[in-house]
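Participant: Have a look at this prediction, sequence included:
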Amino acid sequence: MSASTPLRTALIGVALAATALVPLQGTALAAPAHPASGGSAAAPAAASSVSGIEDATARALARSLADPAWRGEVRRAALAADTVGLGGLTGRAAAPAGRNLAAGIAEADRGVAAAKGLGSGAGPLLRVGLANASMRGRLAAGTAPLVAAAPSDDDGATTFTAYDSRGTAHRLALDTPTSRPVYLVGIDGAKAVAEGLKVIDGALAAKGLNAPAPATTASTLAAASGIDTTRVDSVRVADVQEPFFKGDAEIFTLVTGFGKDGKPRVDTVEMPYLNKADTTYYPGQVLVNWSNYKYDLADAVMMEDDGDTNYQALAKAIATVLLTITDQGAYIPLADAVLDAIPTSWWTDDPDYVESWYSLARSSSGKRNGAAGNGWMTVSPYHVSEL
């Protein structure tokens, strides 16, 4: 998910460099044949889920590679960068097969945005890149590649499906070598999270759940002297809830408490740097802006976007629960309410729960272990002075 590796399925890791190629028997694939002469390419199917769109796109791209000229263009792009946007790649294609694929990719990009509940401003999200850098030599030497979308579930899968230029499906095993390079089709996870949090912010604002603090004489004076915040000095999680074959995680945090108006409040915090398990990061990132909160306490719920997250639906679910909670004149932890709002069906390869911190105080300082025992962070009060 980091800026250098924006593909959601990312680079699978060393394990994928050792995969087995096993043709699937009796698999019916309904994509029309793509002629090597550069005729009409198979457009990605209009699947309802992100994983379905990725798989259909991978299959269509694989069939289009029957055109040698287009296959060369894709190869050069894959060797030049870790990942490349499919919309841009097909849009500027010189080979007919690439140009013929452009409309289907544009449709698939719109389908991804719709499936994730993103606005029209999300732009192209689908990307493609080599599954592992160790495959570069074989690709450069002209070995015919396969194309796959990484698995989109958290059930401990050890295989996934890839396609060749005839549209034939092959099962790739994670523990046996193969001599063929593999392209992975996925989405720009960092971009999707950034756009998704904008959707959540807008939806919650419409319900009054992250409204600006009302102006008062006291708040005006406080603003004039700066604002008090809680800063994350360092953070580490043992499990980012991202299967190893998917690469980097896409982490975000929901900060909850009661706003100045007495209503529950949710502020979204993007954490694009926090993408590896058992790695300590030192972001110096502001987590809580206390000028937004009535009490000197707040909760934080850390989540991971696993691809099929629909941000509009997530915001609606959270708002529905929080709007039933009223201020009783004392702080009430809201982390459980946020977690309870997430439908059970979303806990498999959707926004996964990573960790939570209860009752972060305005004065909190030092190491705070998460409630789930999966992570910790060190925090400190941090005053942001007026410019």
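Facilitator: Now that the structure is in, tell me what you want to look at.

Participant: Please make it C-alpha for all contacts and neighbour counts, starting now.
Facilitator: OK.

Participant: what's the closest non-adjacent residue to residue 71?
Facilitator: For residue 71, ignoring the flanking residues on the chain, the nearest one in space by CA to CA, 6 or more residues apart in numbering is residue 65 at 4.8 Å.

Participant: ok, that neighbour to residue 310 distance?
Facilitator: 32 Å (CA to CA, to the nearest Å).

Participant: between those two, which one's more packed in?
Facilitator: Per other CA atoms under 10 Å, whichever of residue 65 and residue 310 has more neighbours is residue 65, with 29 against 24.

Participant: and that one, how far is that from residue 90?
Facilitator: 12 Å.

Participant: then this one, side by side with the first:
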Amino acid sequence: MRPRRLRTRGAVAALAGTLLALSVGQTAVAARATAADPAPRTAATVSAAQDQAARAIARSLTDSTWRARVQRAALTSDEVPVTALAAREAGPLKATLAAADRRITAAKGLDATAGSLLRLRLGADAMRAALRSGTTPWVAAATSDDDTRTLVAYDSRGRSHTLDAHDTPARPVYIVDIDGSAALAAGLDVLSDRLNRYGLRSTAPDAQPRVGHAAGARTAGGGFWTSRITAVELSDDEEPWAKGDAEIYTLVTGFGQDGAVRVDPVDMPYLDNDGTVYRPNQILVNWSNYKYDLADAVMMEEDGSTNYRDLAKAIATVLLTITDQGSYIPLVNAVLDAIPDDWWTDDPDYVDSWYTLARSDTGTRYGARGNGWMTVEPYFVQEL
């Protein structure tokens, strides 16, 4: 199950006040971000592409040889790269899936290097026996709406069937979804690259931590201080059976050594399920990148509706107007204000936030909206 997420922007704004100072010198840079071409509405495009793929796959299951091949793959793998599987087949299916993949990639602001994102999986483990017995599965597109009550599945004759989203059906159902891990990894690279282009410093999540030059961040022995997560848990909530694991990432924000705002994305690929305590020993903040011994963290979820180019543009437009006033200014509200409105009213991607994490923090910190907690500790990284 995925983490419970907030539904109204107003509730977040009430969590804490944020002091924002406008900088005339940075307005032109922010305007460059605003001038970027808008992308199509991501959630609707991704949903339509998945639905089209689900219809095509359902019809293709009339071929007994192909049906058996998909069945074997679904029973032996949690996620089947269905576009690649279909590439060896004759007929229109491979072209339909390849086209759906391209639309999803473009809608999410990714390029071709992200590869095929479409995945097929069995809706629930309880369906395995019926699938093995030879029952022809129906096929449905994954939902990104936590509150959905029904979803539509297609049979091999192209007919639609309405299923209860919270009552797992006896008939096996294949779910067409996207590879959230691959989408997030590619997306965070795009996000970091775009933020750097707009003038916000950002370190790619797969980059090695860099030793900074600030007094107090780097020591005489050669190395730097970080804050690492020793344990983390997100709250649980009842959700549709057709939803897969969450894909969580955190945007760490603060003021860089040059006094300008920076945003560092942190991928958290292990945080699949809520109600589970994870102990990753993951570095969250590299203090050598920051001027102050304080930073903020905004935890987000990749659920198919994220366009990373749009996210970078929105964040840059807001954060580039904030200047260093000689003391730390919390940046959580600024990041939340930058999130496009439809991410809140349709299917929000915001999970929780942590204001003013300190370099000296040791122990458990609860998120501002009460959706999660994490235990942090100072951790020294020795220079090689």
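Facilitator: Structure received. Since we're looking at a predicted model, the values are computed, not measured.

Participant: And the residue nearest to residue 71 of the first structure? What does it align with in the second structure?
Facilitator: Under the alignment (TM-score structural alignment), residue 65 of the first structure maps onto residue 61 of the second structure.

Participant: Also residue 367 of the first structure?
Facilitator: So, by TM-score structural alignment, residue 367 of the first structure is matched to residue 364.

Participant: For its match, which non-adjacent residue is spatially closest?
Facilitator: Using CA to CA, 6+ apart and skipping residues adjacent in sequence, the residue nearest residue 364 of the second structure is residue 375, 4.0 Å away.

Participant: Can you name every helix or strand that the one helix or strand the one you found maps to contacts?
Facilitator: Assessed by DSSP states H and E, residue 375 of the second structure sits inside strand 372-382. Applying 3 or more CA pairs under 8 Å, 6 or more residues apart in numbering; DSSP states H and E, we find strand 372-382 of the second structure packed against strand 223-234, strand 363-366.

Participant: all strands in the stretch 51-200 of the first structure, in order from the N-terminus.
Facilitator: 84-85, 126-130, 146-148, 159-163, 169-173, 182-187 (DSSP state E, counting those that start in this stretch).

Participant: okay, those strands in a markdown table with mean neighbour count and distance to residue 340 of the first structure next?
Facilitator: Shown next, in a markdown table, are the strands of the stretch 51-200 of the first structure (neighbours: other CA atoms under 10 Å; distance: least, CA to CA, whole Å):
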| stretch | mean neighbour count | distance to residue 340 of the first structure |
| --- | --- | --- |
| strand 84-85 | 20 | 36 |
| strand 126-130 | 28 | 31 |
| strand 146-148 | 29 | 35 |
| strand 159-163 | 22 | 32 |
| strand 169-173 | 22 | 36 |
| strand 182-187 | 29 | 28 |
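
Participant: could I get the ones you listed as a markdown table with distance to residue 22 of the first structure?
Facilitator: Converted to a markdown table, the strands of the stretch 51-200 of the first structure look like this (distance: least, CA to CA, whole Å):
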| stretch | distance to residue 22 of the first structure |
| --- | --- |
| strand 84-85 | 28 |
| strand 126-130 | 19 |
| strand 146-148 | 12 |
| strand 159-163 | 10 |
| strand 169-173 | 5 |
| strand 182-187 | 14 |
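
Participant: Show me what residue 292 of the second structure aligns to in the first structure.
Facilitator: Under TM-score structural alignment, residue 292 of the second structure pairs with residue 295 in the first structure.

Participant: Its match in helix, strand or coil?
Facilitator: What DSSP: H, G, I helix; E, B strand; the rest coil gives for residue 295 of the first structure is coil.

Participant: residue in the first structure matching residue 171 of the second structure?
Facilitator: So residue 171 of the second structure corresponds to residue 180, using TM-score structural alignment.

Participant: ok, the closest residue to that match other than its chain neighbours to residue 253 of the first structure distance?
Facilitator: In space, residue 180 of the first structure comes closest to residue 145 once its chain neighbours are excluded; the distance is 5.8 Å by CA to CA, 6+ apart. In this structure, residue 145 of the first structure and residue 253 of the first structure are 38 Å apart, going by CA to CA.
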